[in-house]
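Trainee: Sequence first, predicted model second:
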Amino acid sequence: MSIEVRVPTLGESVSEATVATWFKKPGDAVKADEMLCELETDKVTVEVPAPAAGTLAEIVANEGDTVGVNALLAQIAESGAAPAPAKPQKGADAPQAEEGKMAGKNVDVMVPTLGESVTEATVSTWFKKVGDTVAVDEMLCELETDKVSVEVPSPVAGRLAEIIAAEGSTVDAKARLAVVAEGAGGAASGPEVKAEKAEAVDSPGAGPETVTERKDVEDAPSAKKAMAEAGLSADQVTGSGRDGRVMKEDVAKAAAGAAQAAPAVASAAPAPAAAPRAPVPAEDAAREERVKMTRLRATIARRLKDAQNTAAMLTTYNEVDMSAVMDIRNTYKTDFEKKHGVKMGFMAFFVKACCHALKEVPEVNAEIDGGDVVYKNFVHMGVAVGTPTGLVVPVVRDADQMSFAAIEKKIGELGLRARDGKLSMAEMQGGSFTISNGGVYGSLMSSPILNPPQSGILGMHKIQDRPVVVNGQIVIRPMMYLALSYDHRIVDGKGAVTFLVRVKEALEDPRRLLMDL
């Protein structure tokens, strides 16, 4: 009997989604409610569970396909043999009959789909070690790409037989990470309880059943990443989420409690330097802390340096009187928030002003591809966001077609997801122009670096009251310096200055945006 897997309800006003990742492939055995794939909408990420146990017979909607509500995603062939791996968990003697052919089967753990244009990743953390028992979809390790962190689940239940890619190693998109002996861990329920009794000794009143139940709770991905960065294990963190789930805030509390022991950890065994370094006095070395550069930070460094080495980068400056924008905000911010449910900020004005200017100077919105110049008849606006792990640039797609309220909502949503480490690959790809706001940190003036392969980036800065001359009179006005960095290979000085002047005009007199002047 064949069972259909269809797109679930996606939420109010959401009519379609994109198939982001398949966790199973045709021929794989699946359990009821086991996650089959992940869908992405313009608002949320939706996981699709298996409606019944069996074998994944066919995938109808492939990764990258756009599907509507109730669309057919896959077919599951119902099978009475699918739940069989659960039988060996009753005792160690059970495998001889039905599991005999499964116990010796090794299943490769491969690098999952990393996203468009991402060809490699770094193994940042292994959550399991060789010999540990693992459940289906239990997290084995975490990979870092130049944009996001990717968690790798176990494809089957069993025992982790071999780790092929160690922590810190770089792997390509089709590499093997580990080998899981399928079914070998299925008989480990008894021994697992015994092993976990040792963990329960430190927690009076906690028996094996309590610990085993806790292991079935999936901690928040952001919490796992925070634990890896802080060097904490799940046993050192008390979860405050549902069923004891560890949240990111719990990790912060645990890390603060362990702060007194940090100096000893820091000076224990420093990693060897990547490059020769001048001798450091012993008393200074004891007070230093050496931390391996994360994949994200290393990629940021490489891409920024590549931008300087590749593009003929030049920056031009101007200043803008923010009085008109601030007057509009003060007049309408209350009504705006009541109607749209989002606060009126400055960013929507800058996005609109840039979209307006890009129409007149399209080369700033273009890119060089070999010997060609690719002009884009759309604006996918990148908005640089600072996060605890580094700078990321989520993209507001088709920003030139969006209203002020829609832009503010989208930027707020992307900013929150960026700080929580929940941005998807698709949300950080395809930008055609970028805005970076150093003013939120107090920067008065800077020269932003291009985000390749884009040809332009606008730098916003701190709004500061300064004396300026208006109609022959010296007055105090809220002024902001603007900086446009551009690729001089494709954008001439005249075009860059014209772009910046149009942005300035639109901000100093927002009525020009309505009149398309």
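Mentor: Nice, thanks for sending it over. Residues are numbered from 1 along each chain as shown.

Trainee: okay, CA-based contacts and neighbour counts for the rest of this
Mentor: Fine.

Trainee: Contact partners for Arg417?
Mentor: Listed by Cα atoms under 8 Å, 6 or more residues apart in numbering, the contact set of Arg417 reads Leu423.

Trainee: how near is it to Met515?
Mentor: Arg417 is 35 Å from Met515, where distance means Cα to Cα, to the nearest Å.

Trainee: got it, and Gln401?
Mentor: Using Cα to Cα, Gln401 is found at 16 Å from Met515.

Trainee: Next: Ala506.
Mentor: 10 Å.

Trainee: neighbour count winner among the two?
Mentor: Remark: of Ala506 and Met515, Ala506 carries more neighbours, 26 against 7, as counted by other Cα atoms under 10 Å.

Trainee: now the helices for this protein?
Mentor: Using DSSP state H, the helices of the chain run over 100-103, 189-200, 208-215, 221-230, 248-257, 262-266, 282-285, 295-310, 323-340, 347-360, 404-419, 493-508, 511-515.

Trainee: quick one: which of those helices is nearest Leu484?
Mentor: Of all these, helix 493-508 sits nearest to Leu484, with 6.9 Å by Cα to Cα.

Trainee: here comes the other one, which I'd like you to weigh against the first:
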Amino acid sequence: MSIEIKAPSFPESVADGTIATWHKQPGQACKRDDLIVDIETDKVVMEVVAPADGSLSEIMAGEGSTVLSNEVIAMFVAGDVAAAAQAVTATEADAVALDASGPAVRKLLHENNLDASLVVGTGKGGRLLKEDVLNYLKNPSVVAPVSTAPVAAPVAAPVATEMPAPSTGPTHRTSRRVPMTRLRSTIAKRLVSAQNEAAMLTTYNEVDMSPIMALRKQYKTQFEKAHNGTRLGFMSFFVKAAAEALKRFPAVNASLDGNDMVYHAYQDISVAVSTDRGLVVPVLRDVEAMTLADIEKGIVGLATQAKAGKLTLEDMQGGTFTITNGGIFGSLLSTPILNAPQTAILGMHTIQERPVAENGQVVIRPMMYLALSYDHRMIDGKDAVQFLVTIKELLQDPARILLEI
């Protein structure tokens, strides 16, 4: 039975997607729910799985192709194909590799009246790349290897040869050109747009992390036991302090919609997560009602999903405020860029022991610089500074977070 494999239904905010990786090739056996293909959108990578036991019979959209919502991208044949997969001949395998190579390769072969079997494929699974065909046309003497029984070569008499003098200069100067992914391209456009469209300004402060570090040290073992292995980190304190400060300064918890200012009566905080594909900002929802343990569990869950490419569009949408932690990479001070349409973003940085004045004495304290970037069109400097000072005060006296004072 032949089944159409379609791209997922994209929401209104996503116009189309790009075929990222085909994990199965025509003729290759797969089981129900095996991953067939990854489709990358502007926000997340969506997975398409096998509808039944069987195999792909045809790929209609190669890697790099742009596809629309519910567009047919492949044909699938249901049934037991294990025996058929083992019986694929070399000729059929070559055809499969060529079929997956894309229209550019087929067009080039056709225009030059060239037999694909003569070209050595260097792509994944032996598929032909455009560069393979171009290289063959430049040097036709290089042909594809032919599988034959090994024959012992005659032993030639040793010939004295002159070894080339060792080179004193650099021997490897290579470059690699990689197309920008949709996610990376979208990140770039959003960051540039935020800088060009918003009246972005950044205010800085610093916080003494001694109280929170002492609290963690005292209760981390009990906390972990009480909450089934959940560890007490710094992020939960910052998220909780931000939620409390957002209640007091509604403009920081707002967003712009055209000429309208939208003030949110809830705190959905986006947490920046770095992945191999780029930076993503999944959302912790209703943070004001969450405990420290709930926040820690939520952050770990979102980070795990993000790094595995399992985030959904729902995980990414919304958010009234963003927190990003460059400190985990060693950043001492930076200026975070707004996550539009939000009006503010908090940047955390690395903890560093520094001399500070305390009661007329110079003491060494673990200090962290904080940065709040905000849209001056909606937030006055007074509110932005007081918001950041509020977060500082809550962190330096954590009991105030719990007492909401």
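Mentor: Yep, it's here. All of these numbers come straight from a predicted model, not from anything done at the bench.

Trainee: still on that earlier bit, so which of the helices of structure 1 is nearest Glu142 of structure 1?
Mentor: Closest to Glu142 of structure 1 of the helices of structure 1, according to Cα to Cα: helix 221-230, at 8.1 Å.

Trainee: quick one: the closest one to helix 248-257, angle?
Mentor: If you take axes from the mean of the first three to the mean of the last three Cα atoms, to 10 degrees, helix 221-230 of structure 1 sits at 20 degrees to helix 248-257.

Trainee: Buried residues, helix 221-230 of structure 1. List them.
Mentor: The neighbour-count check on helix 221-230 of structure 1 (16 or more other Cα atoms under 10 Å) flags Pro221, Ser222, Ala223, Lys224, Lys225, Ala226, Met227, Ala228, Ala230 as buried.

Trainee: Out of those residues, flag the one nearest to Ala384 of structure 1.
Mentor: Among the buried residues of helix 221-230 of structure 1, Ser222 lies closest to Ala384 of structure 1 (Cα to Cα), at 20.3 Å.

Trainee: Pull the contacting residues for that closest one.
Mentor: Applying Cα under 8 Å, 6+ apart to Ser222 of structure 1 gives the contacts Met247, Lys248, Asp420, Gly421, Lys422.

Trainee: try 7 Å this time
Mentor: Counting by Cα atoms under 7 Å, 6 or more residues apart in numbering, Ser222 of structure 1 makes contact with Lys248, Asp420, Gly421.

Trainee: Next: Glu319 of structure 1.
Mentor: By Cα under 7 Å, 6+ apart, the contact set of Glu319 of structure 1 is Met479, Met480, Tyr481, Leu482.

Trainee: Out of these, who's the most crowded?
Mentor: Neighbour max across the contacts of Glu319 of structure 1 (other Cα under 10 Å) = Leu482, 23 neighbours.

Trainee: what residue of structure 2 matches up with that one?
Mentor: Matched by TM-score structural alignment, Leu482 of structure 1 corresponds to Leu370 in structure 2.

Trainee: Surely its match touches Asp208?
Mentor: No. Using Cα atoms under 7 Å as the test, Leu370 of structure 2 is too far from Asp208 to be in contact (10.7 Å).

Trainee: And the most centrally placed residue in structure 1, how far from Glu413 of structure 1?
Mentor: When Cα atoms, centre = their mean is applied to structure 1, the residue found nearest the centroid is Leu423 (3.4 Å). Leu423 of structure 1 sits at a distance of 10 Å from Glu413 of structure 1 (criterion: Cα to Cα).

Trainee: Name the residues contacting each of these two.
Mentor: Both Leu423 of structure 1 and Glu413 lack any common contact, where contact means Cα under 7 Å, 6+ apart.

Trainee: burial of the aligned partner of Phe237 of structure 2 in structure 1, as a residue count?
Mentor: Mapped onto structure 1 by TM-score structural alignment, Phe237 of structure 2 lines up with Phe349. Per other Cα under 10 Å, the neighbour tally for Phe349 of structure 1 reads 20.

Trainee: So in structure 2, which strand runs the longest?
Mentor: strand 361-375 (DSSP state E).
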